[in-house]
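Visitor: Sharing a model that was predicted from the sequence below.
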Amino acid sequence: GRGGGGGASERTPCKVQLWLVSEGEESNENIRKEAGPLLSPLIVFAQRREFDAHIRRAAAADVFLDSFTYNAHTTAVDALWGGIAVVTLPGETIVSRVATGVLGGFGPGSETVTRTTGEYAELIGRLLEDRRMLERLRKRMMIGGRHGLESRPLFDSEGWMRDFEGCLLLMVEAAREDEAGGVGGNVREGKRWHIVRSHRKEWEWKSIFSRG
């Protein structure tokens, strides 16, 4: 299906659908009743499938429209894995900025993070009106195929594990130096220590002096 939202749906002929996982016919019927006769035809209840089948099915969409107050989490990741552009508008809370973080870790396609509701609707309209623009975006997102996706930070589980282990080792080292009156002692003197990653992809300490 094709997606659109807000002002975009008013100017662009498109089919807006809300895809929900089916939790049984009784639950589905209750949702249809709450949606009413105008909106219920736009709801698609999807049966649970194996991961690959789920991704192939999701790839039928052109654009994934993220919700504002509570962002998509795993659903946004699944959409990106299927090569679907995710348009999001970050808010001020953690749950309203999840998709922005996901897109940052994904890499190509992160230009679909918008700043205002007007920009959100404008980008959706452009993607749906300009098929070449949408195809160029999807090609950039899928560079390298499945292997290329697996090498990106968002899907690089082994790399994330190594980085996390590096953080733990540095925290242990800091605790030991604190006991010995080393680095940790400087914290009490107003120096804050942060773990950062250098351009060489090696973990190192960086000191930042507080102004307080």
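Guide: Received the coordinates, thanks. Numbering: from 1, shown residues only.

Visitor: going forward, measure contacts and count neighbours with C-alpha atoms only.
Guide: Fine.

Visitor: Isn't residue 137 up against residue 85?
Guide: Yes - using CA atoms under 8 Å, residue 137 makes contact with residue 85 at a distance of 7.5 Å.

Visitor: Name the residues contacting each of the two.
Guide: Contact criterion CA atoms under 8 Å, 6 or more residues apart in numbering; residues shared by residue 137 and residue 85: residue 109.

Visitor: Comparing these two, which shows the higher neighbour count?
Guide: residue 85 (28 against 20; other CA atoms under 10 Å).

Visitor: Now do the contacts for the more buried one.
Guide: 62, 63, 64, 79, 109, 112, 137, 138.

Visitor: Excluding chain neighbours, what is closest to the first one?
Guide: When you say that, I think you mean residue 62. residue 2 (5.3 Å; CA to CA, 6 or more residues apart in numbering).

Visitor: any idea how far residue 111 is from the one you found?
Guide: Distance, residue 2 to residue 111, by CA to CA, to the nearest Å: 20 Å.

Visitor: likewise residue 94?
Guide: On the measure of CA to CA, residue 94 and residue 111 end up 20 Å apart.

Visitor: ok now the biggest helix by length in the chain, how far from the chain's centre?
Guide: If you go by DSSP state H, the chain has its longest helix at helix 157-179. Helix 157-179 has its C-alpha centroid displaced from the chain centroid by 26 Å (CA atoms, centre = their mean, to the nearest Å).

Visitor: on contacts alone, who are the packing partners of that helix?
Guide: helix 183-188 (3 or more CA pairs under 8 Å, 6 or more residues apart in numbering; DSSP states H and E).

Visitor: The helix it packs on packs against which elements?
Guide: Short answer (3+ CA pairs under 8 Å, 6+ apart): helix 183-188 packs on helix 157-179.

Visitor: Identify the residues contacting the helix it packs on?
Guide: 153, 183, 184, 185, 195, 203.

Visitor: Just put those in a markdown table and tack on neighbour count and distance to residue 125.
Guide: Shown next, in a markdown table, are the contacts of helix 157-179 (neighbours: other CA atoms under 10 Å; distance: CA to CA, whole Å):
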| residue | neighbour count | distance to residue 125 |
| --- | --- | --- |
| 153 | 16 | 29 |
| 183 | 20 | 54 |
| 184 | 19 | 53 |
| 185 | 15 | 56 |
| 195 | 14 | 41 |
| 203 | 15 | 43 |
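
Visitor: try this one next to it:
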Amino acid sequence: EVVDVPAGWPVFTSLNHPRKMKPMRFSSCMEILRAVAGSKFSILSRHSSTGENLRREAKKRGIDPSRIHIAKVLNKKFHIRRFKASTLFLDTFPYGAHTTATEALYAGLPILSRPGESFASRVVASLLGSLGTGGDTCVRTEEEFVELGIVLGKNQRRWNMTRARLISSKSTSPLFREGEWLRHFERLLKILWELEEAGVKHVKIHFDEPSSSSLPRSPSSPARSSSSSPSASSAVPFPSSPVVSPSSPSPSPSSPPSLAQEAADSSASAHFYRKQLDEELGAAKRTLDLLNAELQTEDADQLGKLLSSSLDLVDEIQTRLLRAQHAWKQLGRS
């Protein structure tokens, strides 16, 4: 049984706390609704006045208030179930979804998000990066947010491919392998305890976002140098083994790193690129499988349409293979 989900397709949803929905983002959501005929927007209500206020604001923006579905607070079982019956999660900005985003992704619901510069605006981008699907539904600007929302609401084939990649990546990503994540987190705590016992009071812990090449950067954020590598900054992706270095006192520039530290850095770098290589090859294979499945039709008219949409899949495969080639070259240097 599916509960508390409006009938029809598509159903956009934003089950964050309603106070996260700012006027600018609400206007963007209404633009998407206006462009996608028959669409509905489900938004969470925690107070009796929330629904009335949101429907009034929708009417001000030229949207029939009946297209705004006021969702209730449900227990976890039905909360996850309504995600599975929805089409696309429209993230809030600048304070985005956190726990709710994890629940939506667990249910296989794609999330459209625009990461900003703050931590609170980048949680969804980080989660999608861990899944290796950040390039599918992360955008740079508010205009791109509206454009992609309209595309995914109108083009069911595009939406099907996006959702299929998300569901496929769940089985290979560390995001939902809590046992592996827990082991690495325990190791991090052990390292911090040992540093405390050794009298080291201040440390720097370096992390890189997994599959960061698939995540868009804010226009105001400088691009990362193509020559940078984990070995240069002793950075590895979390939840992989963390690299912890004392920040005080600072080491003397004339003091070379120990052989043990060099070996640890090299091992961390190799682990990072080995993992990236495996992720990109796996993503390329999954996309190739989708392409093969699409081209199995014997209907000539249908085949003509599929050939056009399949070009996007070919581009995706090429991009993944280029990233895998880069990881392979870096792996040879580490």
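Guide: Happy to help now that I have it. As the structure is a prediction and not an experimental result, all values here were calculated from the model.

Visitor: And the TM-score between these chains?
Guide: Put the two chains on top of each other and the TM-score (TM-score structural alignment, normalised by the length of structure 1) is 0.72; 187 aligned residues with a CA RMSD of 3.3 Å.

Visitor: if we can go back for a sec, and which of the contacts of helix 157-179 of structure 1 is nearest to residue 128 of structure 1?
Guide: residue 153 (28.3 Å; CA to CA).

Visitor: got the contact list for that closest one?
Guide: 105, 106, 159, 160.

Visitor: Just give me the match in structure 2 for the second one.
Guide: Read it as residue 106 of structure 1. Using TM-score structural alignment, the equivalent of residue 106 of structure 1 in structure 2 is residue 131.

Visitor: need the contact list for its match.
Guide: Counting by CA under 8 Å, 6+ apart, residue 131 of structure 2 has contacts 166, 169, 170, 172, 173, 174, 175.

Visitor: rerun at 6 Å
Guide: Counting by CA atoms under 6 Å, 6 or more residues apart in numbering, residue 131 of structure 2 touches 169, 173.

Visitor: So it versus residue 282 of structure 2, what's the distance?
Guide: 12 Å.

Visitor: and residue 2 of structure 1, what pairs with it in structure 2?
Guide: So, by TM-score structural alignment, residue 2 of structure 1 is matched to residue 11.

Visitor: pretty sure that match contacts residue 84?
Guide: No - contact between residue 11 of structure 2 and residue 84 fails when scored by CA atoms under 6 Å: they sit 10.8 Å apart.

Visitor: Who has more neighbours out of the two?
Guide: residue 11 (23 against 18).

Visitor: quick one: contacts for the more buried one?
Guide: 39, 40, 41, 86, 87.

Visitor: and if you look at residue 87 of structure 2?
Guide: For residue 87 of structure 2, counting by CA under 6 Å, 6+ apart, the contacting residues are 10, 11, 12.

Visitor: please redo it, this time with the cut-off set to 7 Å
Guide: 10, 11, 12, 109 (CA atoms under 7 Å, 6 or more residues apart in numbering).

Visitor: of those residues, buried ones?
Guide: 10, 11, 12, 109 (16 or more other CA atoms under 10 Å).

Visitor: Find the residue at the geometric middle of structure 2.
Guide: residue 128 (1.6 Å; CA atoms, centre = their mean).

Visitor: check which helix or strand covers it.
Guide: Using DSSP states H and E, residue 128 of structure 2 sits in helix 123-131.

Visitor: Repeat that for residue 316 of structure 2.
Guide: helix 300-333.

Visitor: tell me what that helix is packed against?
Guide: helix 259-294 (3 or more CA pairs under 7 Å, 6 or more residues apart in numbering; DSSP states H and E).

Visitor: List the contacts of stretch 314-323 of structure 2.
Guide: By CA under 7 Å, 6+ apart, stretch 314-323 of structure 2 touches 280, 281, 283, 284, 287, 288.

Visitor: Residue 74 of structure 2: which of those residues is nearest?
Guide: Using CA to CA, these come closest to residue 74 of structure 2 at residue 283, 34.8 Å.

Visitor: which ones are touching the closest one?
Guide: residue 320.

Visitor: which position in structure 1 aligns with residue 88 of structure 2?
Guide: Per TM-score structural alignment, residue 88 of structure 2 is aligned with residue 63.

Visitor: Secondary structure class of residue 43 of structure 2, three-state.
Guide: At residue 43 of structure 2 the chain is in strand, as set by DSSP: H, G, I helix; E, B strand; the rest coil.

Visitor: Show me what it lines up with in structure 1.
Guide: Checking TM-score structural alignment: residue 43 of structure 2 goes with residue 19.

Visitor: What's the local residue count around residue 150 of structure 2?
Guide: 18.

Visitor: Please apply the same query to the one 5 residues further on.
Guide: Residues lying near residue 155 of structure 2 (other CA under 10 Å) number 10.

Visitor: Could you check which residue of structure 1 pairs with it?
Guide: Aligned partner of residue 155 of structure 2 by TM-score structural alignment: residue 130.

Visitor: any idea how far that match lies from residue 136 of structure 1?
Guide: Taking CA to CA, one finds residue 130 of structure 1 at 10 Å from residue 136 of structure 1.

Visitor: quick one: contacts for the closest residue to residue 192 of structure 1 other than its chain neighbours?
Guide: Nearest residue to residue 192 of structure 1, sequence neighbours excluded (CA to CA, 6+ apart): residue 208, at 5.4 Å. Contact partners of residue 208 of structure 1, counting by CA under 7 Å, 6+ apart, are 191, 192, 193.

Visitor: JSON lines for those, including distance to residue 122 of structure 1 and neighbour count?
Guide: Listed next are these as JSON lines, based on distance: CA to CA, whole Å; neighbours: other CA atoms under 10 Å:
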{"residue": "191", "distance to residue 122 of structure 1": "46", "neighbour count": "16"}
{"residue": "192", "distance to residue 122 of structure 1": "43", "neighbour count": "15"}
{"residue": "193", "distance to residue 122 of structure 1": "42", "neighbour count": "17"}
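
Visitor: Many thanks, we can stop here.
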